[in-house]
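Q: Fold the following, please.
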Amino acid sequence: MSGGELRPPGWTSNPSAWRQRLPIIALALLGTGIAGYLTLFQLGVVREVWEPFFGDGSRRILQSGISRILPIPDAALGALGYLLDAVTGIIGGTDRWKTSPWIVVFFGLAVGPLGAASIILVILQPVIFDTFCTLCLASAAISVLMIGPAMDEVLAALQHVKREGAAGRSMWRAFFGLGREDSQQAEAQAQ
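A: Next comes the predicted model:
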């Protein structure tokens, strides 16, 4: 396939290209590291948490009752979410927007809610604790930076599924990457 065939119709770039996905994957791995470190603090493995700006803000937030609502540290959920982002970002080739829309949508569902949760947690910090957590803010920034590029790829995948349905082919088969031979034959006949 040439580079032009990898771009969704009407797009100027390929949202599944590695140059689009690698920054998201790198951010997800960085987020995994930060959230992993915060998890180690919450578990007591690391005695002090790095906090250059907000005094004991990080400690207060990370040891609060809110952070212990679940049976595992909330930072551990963040680490798992980031790891899921990285893994789903790696899966598939540069044409995955049309060969595996389901994984692209799953990727978007992993990235989007993590970003939304991060925004909510940042809003809660000054409201509930009257302080901030530097690494929590860094983690939230990472989550937000990942949303736009990830949603571009999701949009391309959903547009592909919609086009397949409009052409009279099964949207479910298109969503799961099945029946691509039929689509390719139809495209070849149209040219």
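Q: drop to CA atoms for contacts and neighbour counts, all remaining ones
A: Fine.
Q: Need the three-state assignment for the residue nearest the centre of the chain.
A: Taking CA atoms, centre = their mean, the centroid of the chain lies closest to residue 111, which sits 2.3 Å from it. Here residue 111 is recorded as helix under DSSP: H, G, I helix; E, B strand; the rest coil.
Q: now the other sequence, so there's something to compare against:
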Amino acid sequence: MAKNESIDQIPPGWDYNPATWSQRIPIVILAFLGVIIATYLSLYQLDYIDTVWEPFFGDGSKTILNSKVSNVLPIPDAALGAIGYLVDAVTGVIGGTHRWKKMPWIVIVFGLAVGPLGFVSVLLVVFQPVLFSAWCTLCLGSAIISIAMIGPAMDEMLASLQYMQRAKRSEASTWKVFWGVQSEIEKVK
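A: A predicted model of the protein is given here:
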């Protein structure tokens, strides 16, 4: 147990609180870094800038960023990435260290924003050499950021889901517990 961490802040069965600021701030910082990278790539895809920085793979970034896969939706994939990272950052800073049980809704939104973005990043990295025989340095950097965020975000989401499961078993209103209206499931018994 970390200093200044009371026993009621730690989820039952855990030896630490996955909602502490020391757990979440690195994710938020990575998310803001992701916003910067994805916004930069979006500016290229939207023709606001003429070239994109690529130190290792020649025209690889241009090949990837101009591909049909990157532009399959009405807005470029990098713009969606920037929005996703922004959602990660915002949902990462909302709530205190009890949010796993007092705000399960935000923790679950946070986890659902981080998890799928990481999966999509891995998928897009696999596409680079397989479909286009090219690599994009900043795209790889973005994927590394997404993957690094998954573990800590999933820990907190798991703690909230376990709390929701305990609420259901104690016959508390899972709806009220989910929205934080009824945060102390022990009071229901």
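Q: just to revisit the earlier point, kindly provide the distance from the equivalent of the residue nearest to the centre of structure 1 over in structure 2 to residue 6 of structure 2.
A: Under the alignment defined by TM-score structural alignment, residue 111 of structure 1 corresponds to residue 114 in structure 2. Distance, residue 114 of structure 2 to residue 6 of structure 2, by CA to CA, to the nearest Å: 28 Å.
Q: Give me the buried positions along the biggest helix by length in structure 2.
A: Once structure 2 is assigned using DSSP state H, the helix that runs over the most residues is helix 137-169. With burial defined by 16 or more other CA atoms under 10 Å, the residues of helix 137-169 of structure 2 counted as buried are 137-140, 142-150, 152-164, 166-167.
Q: gap between residue 63 of structure 1 and residue 49 of structure 1?
A: Here residue 63 of structure 1 is placed at a distance of 11 Å from residue 49 of structure 1 (CA to CA).
Q: no wait, residue 120 of structure 1
A: Applying CA to CA to residue 120 of structure 1 and residue 49 of structure 1 gives a distance of 22 Å.
Q: quick one: which of those two has more around it?
A: residue 49 (19 against 12; other CA atoms under 10 Å).
Q: right, and the residue nearest to the centre of structure 1 touches residue 148 too?
A: No - under the criterion of CA atoms under 8 Å, residue 111 of structure 1 is not in contact with residue 148, lying 9.6 Å apart.
Q: State the distance from residue 88 of structure 2 to residue 5 of structure 2.
A: Distance, residue 88 of structure 2 to residue 5 of structure 2, by CA to CA: 25 Å.
Q: Which of these two has more residues huddled nearby?
A: For residue 88 of structure 2 versus residue 5, neighbours defined as other CA under 10 Å are more numerous around residue 88 (29 against 13).
Q: Which position in structure 1 pairs with that one?
A: Checking TM-score structural alignment: residue 88 of structure 2 goes with residue 85.
Q: Next: residue 29 of structure 2.
A: Per TM-score structural alignment, residue 29 of structure 2 is aligned with residue 26.
Q: For the residue lying closest to its match once chain neighbours are set aside, which three-state class applies?
A: Of all residues not flanking residue 26 of structure 1 in the chain, residue 86 sits nearest, at 7.6 Å (CA to CA, 6 or more residues apart in numbering). Assigned with three-state DSSP, residue 86 of structure 1 falls in the helix class.
Q: Give me the neighbour count for residue 86 of structure 1.
A: Residue 86 of structure 1, neighbours per other CA under 10 Å, totals 25.
Q: where's residue 41 of structure 2 relative to residue 34 of structure 2, distance?
A: Where residue 34 of structure 2 is concerned, residue 41 of structure 2 sits at a distance of 11 Å (CA to CA).
Q: ugh, wrong one, I meant residue 45 of structure 2
A: 16 Å.
Q: In terms of secondary structure, what does whichever strand or helix holds the match of residue 29 of structure 2 contact?
A: Using DSSP states H and E, residue 26 of structure 1 sits in helix 18-43. Other elements packing on helix 18-43 of structure 1 under the criterion 3 or more CA pairs under 8 Å, 6 or more residues apart in numbering; DSSP states H and E are helix 74-90, helix 134-166.
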